[in-house]
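Colleague: kindly return the folded structure for what I paste below:
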Amino acid sequence: MNQLQIILIGIYTLCLLYMTLFSMVQLNLLKAYRKQKKNKKPLEPLQEEDHFPTVTIQLPIFNELYVVDRLLDNITKIDYPKDKLQIQVLDDSTDETVGQAKIKVEEYRKQGFDIVHVHRTNRQGYKAGALKEGMLTAKGEFIAIFDADFLPEPDFLKKSLPYFNHEKVGVVQTRWSHLNEDYSLLTKLQAFQLNVHFTVEQAGRCEAGHFLQFNGTAGIWRKTTIYDAGGWHSDTLTEDLDLSYRAQLNGWKINYIEDITCPSELPVEIYGYKSQQFRWMKGGAENTRKLLPVILKSNLPWKTKFYSAMHLMASSIFLIIFWVALLSVPVLYVMDDLNMKATFLGFCLLGTLSVLSVFYEANVVTCWEKQPLHKRIGNFLLLFPTFMAVSMGLSFHNSIAVIQGFRGRKSSFVRTPKFSIIKSTESFAKNTYVIQKIDWKTWVEVLFLGYFIFAIGLAISIEYYSFLMFHSLLMLGFGINFFYSMRHLNLKG
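Modeller: Okay, here's the model as predicted:
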């Protein structure tokens, strides 16, 4: 065994150890999550005789031609005293959405709603800039924020506000549910992953006393918390994560309420989904660069520092996955050359079982609980390996985002287009906002598809099968990615 072979296998093993550590952190959150499920005590919604604080609802929108009417029709159905409610439509649009929103706002203003249309033409600071400008005229003691594709239930405010049950509770975040989960395999996989974040991860962190996050929408801020934390900053692509951590560093608490759900629309085409992933992954890395040094230098307990670091660096897991995938082919060749068995990598099974347990709890036990058991098990057996494959297939794309974030390379806030598509019979083919071309990253992903087809052929030819399942999942993941890229491109034509 020469030095280069030792270094290669060493780097590969270290990457796998980090992935296993990441999975064990998730398993620990699962333990906390199960504890809170036993201990949680739902609070009663506000009643007529209770005190109703003033609330400002902020609706940041940008070119939302297909959903802006639905959004405003829904928000004005919220059951709350009109004299205690202000609605701000924070509109940075550059298309017909502006006129459409103005008409709708005027319609509801005549019905007695305190509703305003704030249109900016410079889009400075993107969503963070719009929210910051809205704060200048916000009347509410509390600020509720909803993105254009979210449709809160009429009793949302009455159910959520009681959870500001302590003066240091600065945020109440609720769980996202999915209007179009069953639209396609792509939407099912997105819901499959988001269900984990909005059950095990968020509720587990809340129960364990770790830092968690406001998710940018479907939540309420205490206005004084926003000001105390320094207000909205636009120097990262995930301004919600940034403000959440700055608030918690100042001693504020985020209450995560799993039992209050807010329906939302998932991206139905691959380009919108990948642009969302890119923004989230890059924003996570940007916030790691910005906030992690502050956290490590703080007087927080070491446990809080550790879990905060793992949370902020969560997007980095794609960088590790990509390196593991890339190195696996030369590692395969080296291990065969040295007649090494892969049994020393058996610790990876612990990580896989941890991830499987987390996804099972979030989906089969929790979010799908109303479905027959046999259907839940069948869906899980289909979606779990497919999700693992697709996640691997996104590793190159998301790694580019993470690297850019760590390097401090700035880019514009590319919002996820919404189409108001719920039923599987509906099409987005003629939608104005659909992206019209494949970018260079997709063509590189095609090369990786060929790379892992080669890896499978190599394993068969040399009869070394330890990596066969892994390479098959990688081939499937990059293949699904390419399939949807071509299919949705053809729809544009």
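
Colleague: drop to CA atoms for contacts and neighbour counts, all remaining ones
Modeller: Fine.

Colleague: now do stretch 313-329: distance to the chain's middle.
Modeller: 19 Å (Cα atoms, centre = their mean, to the nearest Å).

Colleague: any chance you could list what contacts it?
Modeller: Residues from elsewhere that reach stretch 313-329 (Cα atoms under 8 Å, 6 or more residues apart in numbering): 8, 12, 15-16, 18-19, 22, 280-282, 284-285, 288, 392, 394-396, 398-399, 402, 455, 467, 471, 474.

Colleague: just the buried ones from the residues you listed, in PyMOL syntax?
Modeller: Here is the PyMOL command that selects the buried residues among the contacts of stretch 313-329 (16 or more other Cα atoms under 10 Å):
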select buried, resi 12+15+16+19+22+280+281+282+284+285+288+392+394+395+396+398+399+402+455+467+471+474
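
Colleague: all helices of the stretch 201-350 of the chain, in order?
Modeller: Taking DSSP state H, counting those that start in this stretch to define them, one finds helices in the stretch 201-350 of the chain at 202-208, 223-228, 239-249, 270-297, 302-312, 317-337, 348-359.

Colleague: for the shortest one, which residues meet the burial criterion?
Modeller: With burial defined by 16+ other Cα under 10 Å, the residues of helix 223-228 counted as buried are K223, T225, I226.

Colleague: need the contact list for the first one.
Modeller: Read that as K223. G140, E141, F142, I143.

Colleague: quick one: buried residues of stretch 197-212?
Modeller: 197-208, 210-212.

Colleague: circling back: okay, the helices of the stretch 201-350 of the chain in JSON lines with distance to I115 next?
Modeller: Output for the helices of the stretch 201-350 of the chain, formatted as JSON lines (distance: least, Cα to Cα, whole Å):
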{"stretch": "helix 202-208", "distance to I115": "32"}
{"stretch": "helix 223-228", "distance to I115": "18"}
{"stretch": "helix 239-249", "distance to I115": "24"}
{"stretch": "helix 270-297", "distance to I115": "29"}
{"stretch": "helix 302-312", "distance to I115": "36"}
{"stretch": "helix 317-337", "distance to I115": "42"}
{"stretch": "helix 348-359", "distance to I115": "41"}
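
Colleague: and for comparison, fold this next one:
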Amino acid sequence: MLALQVLLITVYGLCLLLLLGFSLTQWQLTRLARRVYAAPVLPAPPAPAEWPLVTVQLPLYNEQFVVERLIDACAALDYPAGRLHVQVLDDSTDETVALAAARVRHHAARGLHITHERRPERTGFKAGALAHGLTCTAGELVAIFDADFLPEPDFLRRTVPHFFGPGSARTGVVQTRWGHLNEDYSLLTQLQAFGLNAHFFVEQVGRQAGGHFLNFNGTGGIWRRACIEDAGGWHADTLTEDLDLSYRAQLRGWHFHYLPQVAAPAELPITMDALKSQQFRWTKGAAETARKHLRQVWRSKQPLSTRLHATFHLLNSAVFLAILLMAVLSVPLVFVRALGAEQLRPVFYLAAFFLLALVPLTFYFRTAWQQAARQRPAPMGFGGQLLLFLAFSMGLSLHNSRAVMLGLLGRRSAFIRTPKLGMVAAGAGGWRGRRYRTSRLLGGLTVLEGLLAAYFLFGIGAGFYLHEYGLLPTHMLLATGYGLVFYYSLRHA
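Modeller: Next comes the predicted model:
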């Protein structure tokens, strides 16, 4: 019995140690980012003497609710006449095809170089579409926008010059920050914006300041065509073709430039199946990319700090495995604390020390929240938003852990798009008539999420009954998070 208790505590402690390591890397990136924000803003590079040929690629697959606004927004981009080519890469099988064709004809009649590319089959999903598009254009630079994005007219004028400034010959990507068209639509969108802001206001800024590997975020950025080709082109063997190509390019010596001051507004998923689809693709794809590139990263001549940051970057989705394992073990730990051997009690105080991992994470999210608040008023106070975000992230740990395990094991799965419904205004309603089903929300995984919510409620009750309150905050977060995920899964079914 004592051996089992020791094993349980050991595994729990190792999970906490992993979380602490992840938290400390975020703390260092936050320090680097804060130095950037405290420094004077550098002037933008001058416009190039001759603007290069730019191709704007719009990969589409069944986007009937947003395709027209996307094409119209890209047709309105301010760029010298004759130097812009808009490619609508349309693999759709529904009404999107006719809607896209009509908007392409409209803008072509007005003199815009815009083409509607249709492949005979959707080989390679998004990566295949982007690769196919390159064979049909001569653009030196390639901007990419997913269907839910609405770039501002001056997007190219503000980003293209960064490929031609001093020392920019090896700049392979210019990435911009994602804005949020519908952040205030619901609690679900507010929590997503909170998490994404941390990545774009802190993580990307810190990685750039520290000279570490960045990632192209799949959209809202521009590639130098020569960089894509030198790195081997788009591959479809992971669900995150953007992260995969980012690492191949940087291992080849290309540099990425991130512009937090330029925002590319986009629509956040408003339904749970859409969010889970996106989370599955991101977490599984990151694990697949780690499996593909981590060994090469450690064999490279990059500085040790860069290799360490790259490791946590590629394996950050594995944090969900640690969270899930800790969560499941935390309820038995209540009984071990109350009824276990007396000599084990000091170990719990040592384990509690690792809960200090929340301090660097609070610093990380607080910095992002402050920067985001400069752009627009925050929808709620920082403390409440942080606690709800942490709870919700914990609630997604079962779903995301499954994705991570599939990725690490090399199990292939289809590229499931994130449905975009064109719903921006808060309280607009009507989303039930705009459905793209991506999965069975009421499947076995959802039932398990509901059972886990009940399991952690039991942990809260056990803590009160046994007068063991050390894990009470954790169980309250877990019960809230799994309860929210289960509630939204039922509501959006």
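
Colleague: and the TM-score between these chains?
Modeller: Overlay of the two chains. TM-score (TM-score structural alignment, normalised by the length of the first structure): 0.95; 484 aligned residues with a Cα RMSD of 1.5 Å.

Colleague: give the helix, strand or coil label for the counterpart of C136 of the second structure in the first structure.
Modeller: By TM-score structural alignment, C136 of the second structure lines up with T137 in the first structure. Counting by DSSP: H, G, I helix; E, B strand; the rest coil, the backbone at T137 of the first structure sits in coil.

Colleague: could you do T115 of the second structure as well?
Modeller: T115 of the second structure ends up strand, using three-state DSSP.

Colleague: mind listing what the residue lying closest to it once chain neighbours are set aside touches?
Modeller: Nearest non-adjacent residue to T115 of the second structure, counting by Cα to Cα, 6 or more residues apart in numbering: Q87, 5.2 Å away. Contact analysis of Q87 of the second structure by Cα under 8 Å, 6+ apart lists T55, V56, Q57, L58, I114, T115, H116, E117, G133.

Colleague: the second one: which element?
Modeller: Just to be clear, that refers to V56 of the second structure. strand 54-60 (DSSP states H and E).

Colleague: buried set for the helix or strand following that strand?
Modeller: Note on strand 54-60 of the second structure: by DSSP H and E, the next helix or strand toward the C-terminus is helix 67-75. By neighbour count with 16+ other Cα under 10 Å, helix 67-75 of the second structure contains the buried residues V67, E68, R69, L70, I71, C74, A75.

Colleague: how about TSV for these, with distance to G232 of the second structure added?
Modeller: Below are these laid out as TSV (distance: Cα to Cα, whole Å):
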residue	distance to G232 of the second structure
V67	30
E68	32
R69	33
L70	29
I71	29
C74	28
A75	30
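
Colleague: run through who's touching the strand holding V56 of the second structure.
Modeller: 67, 74, 83-92, 126, 129-130, 133, 137-147.

Colleague: just the buried members of those?
Modeller: Using 16+ other Cα under 10 Å, the buried ones in the contacts of strand 54-60 of the second structure are 67, 74, 84-92, 126, 129-130, 133, 137, 139, 141-147.

Colleague: of the buried residues of helix 67-75 of the second structure, just say which sits nearest to H107 of the second structure.
Modeller: Top of the list for closeness to H107 of the second structure, among the buried residues of helix 67-75 of the second structure and by Cα to Cα, is A75 at 7.0 Å.

Colleague: trace the closest one over to the first structure, please.
Modeller: Match for A75 of the second structure (TM-score structural alignment): T76.

Colleague: ok, its match - contacts?
Modeller: Going by Cα under 8 Å, 6+ apart, T76 of the first structure touches Y108, F113.

Colleague: residues in the second structure aligned with stretch 209-219 of the first structure?
Modeller: Using TM-score structural alignment, stretch 209-219 of the first structure pairs with 211-221 in the second structure.

Colleague: what sits up against that stretch?
Modeller: 143-146, 149, 151, 173-178, 204, 207-208, 240-243, 246-247, 250, 256, 264, 305-306, 309-310.

Colleague: buried ones among those?
Modeller: 143-146, 149, 151, 173-178, 204, 207-208, 240-243, 246-247, 250, 256, 264, 306, 309-310.

Colleague: pull out the buried residues from the longest helix along the second structure.
Modeller: Longest among the helix segments of the second structure by residue count, using DSSP state H, is helix 2-38. For helix 2-38 of the second structure, the neighbour count (16+ other Cα under 10 Å) marks 5-6, 8-9, 12-13, 15-20, 22-34, 36 as buried.

Colleague: can you say which helix or strand has the equivalent of the residue nearest to T115 of the second structure over in the first structure in it?
Modeller: Aligned counterpart of Q87 of the second structure in the first structure: Q88 (TM-score structural alignment). Per DSSP H and E, Q88 of the first structure falls inside strand 85-91.

Colleague: tilt between that strand and strand 55-61?
Modeller: Strand 85-91 of the first structure and strand 55-61 are oriented at 20 degrees to each other (axes from the mean of the first three to the mean of the last three Cα atoms, to 10 degrees).

Colleague: distance of the nearest residue to H85 of the second structure once chain neighbours are set aside from G381 of the second structure?
Modeller: Computed as Cα to Cα, 6+ apart, the closest residue to H85 of the second structure that is not its neighbour in sequence is T55, at 4.7 Å. Per Cα to Cα, to the nearest Å, T55 of the second structure is found 42 Å from G381 of the second structure.
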